[in-house]
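[1] No letters, just coordinates:
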């Protein structure tokens, strides 16, 4: 264990490496770099990235979320603070063309993410 902590610069570094590998950040960034033609497909890709991160083994993302809920000032929260700008940038770049075309309201990215993840009313 001490050698792992040395390689990853402590427990937080090790957690960051696990989150990088098993979290949704890399998939969201890849989706933003090569976005689908249709916005619906981009949204599905975002959902897929998050769901895959929650379902993949080891169950790193659920453990990090549990840590955040149990200890809001713990390593999980610090890890999310470090990863969140990358997630916001990726989602923001997916939303930008839709905002420019007038199909999506120009909202702050965190609010837009909440609306994307929240329940929708079917018409």
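    Right, received. Where do you want to start? Everything numeric here is computed off the predicted structure, so don't read it as measured data.

[2] going forward, measure contacts between C-alpha atoms and count neighbours the same way
    OK.

[3] Just give the number of residues close to the nearest residue to residue 11 once chain neighbours are set aside.
    With sequence-adjacent residues excluded and distances taken as C-alpha to C-alpha, 6 or more residues apart in numbering, residue 11 is closest to residue 5, at 5.8 Å. The number of residues packed around residue 5, counting by other C-alpha atoms under 10 Å, is 13.

[4] then this one, side by side with the first:
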């Protein structure tokens, strides 16, 4: 399978840092990079990531609502959870009273990443709220 069509590789790209490239071949003065060779596990993980990237945020889905609530509890463990549309969400930095509108471009995975960040680096997430 060819998974390279939509990947930007290079030392500066995140994917480029984690996926090994086969050796560069000298052709005259030009170097040509061969596409990465994925192990079966890497192929499975890459397909899973591609599928997750395609999931839009949907404020009507209970799973997505629960994730927003989880993010609130991580950010404000001692504050009461507001309704999913409230001026209090602006305290967290959302553009408006409905945080779900801020996930239009990033999809559900962007909320999952914020939850991961708040769990993994709680001190940093506290600094973001100030």
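    Done, it's in. If you're wondering where the values come from, they're calculated on a predicted model, not measured in any experiment.

[5] tm score of chain vs chain?
    The TM-score (TM-score structural alignment, normalised by the length of the first structure) is 0.24; 60 aligned residues with a C-alpha RMSD of 5.6 Å.

[6] sorry, back to before: quick check: which helices or strands does the helix or strand hosting the residue nearest to residue 11 of the first structure pack against?
    For residue 5 of the first structure, the host element (DSSP states H and E) is helix 2-7. Counting contacts by 3 or more C-alpha pairs under 8 Å, 6 or more residues apart in numbering; DSSP states H and E, helix 2-7 of the first structure is packed against helix 11-22.

[7] quick revisit: roughly how far is the helix holding residue 5 of the first structure from the heart of the chain?
    Relative to the centre of its chain, helix 2-7 of the first structure is centred 27 Å away, using C-alpha atoms, centre = their mean, to the nearest Å.

[8] Could you pull out the buried residues of that helix?
    Buried residues in helix 2-7 of the first structure, counted by 16 or more other C-alpha atoms under 10 Å: none are found.

[9] mind listing what's buried in the host helix or strand of residue 113 of the second structure?
    Using DSSP H and E, residue 113 of the second structure sits within helix 107-120. For helix 107-120 of the second structure, burial by neighbour count (16+ other C-alpha under 10 Å) applies to 107-111, 115, 118.

[10] export those residues to TSV and tack on distance to residue 129 of the second structure?
    As requested, the buried residues of helix 107-120 of the second structure are exported to TSV (distance: C-alpha to C-alpha, whole Å):
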residue	distance to residue 129 of the second structure
107	22
108	21
109	21
110	18
111	16
115	14
118	11
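
[11] Looking at those, which is nearest residue 40 of the second structure?
    Using C-alpha to C-alpha, residue 109 is the member of the buried residues of helix 107-120 of the second structure that lies nearest residue 40 of the second structure, at 23.3 Å.
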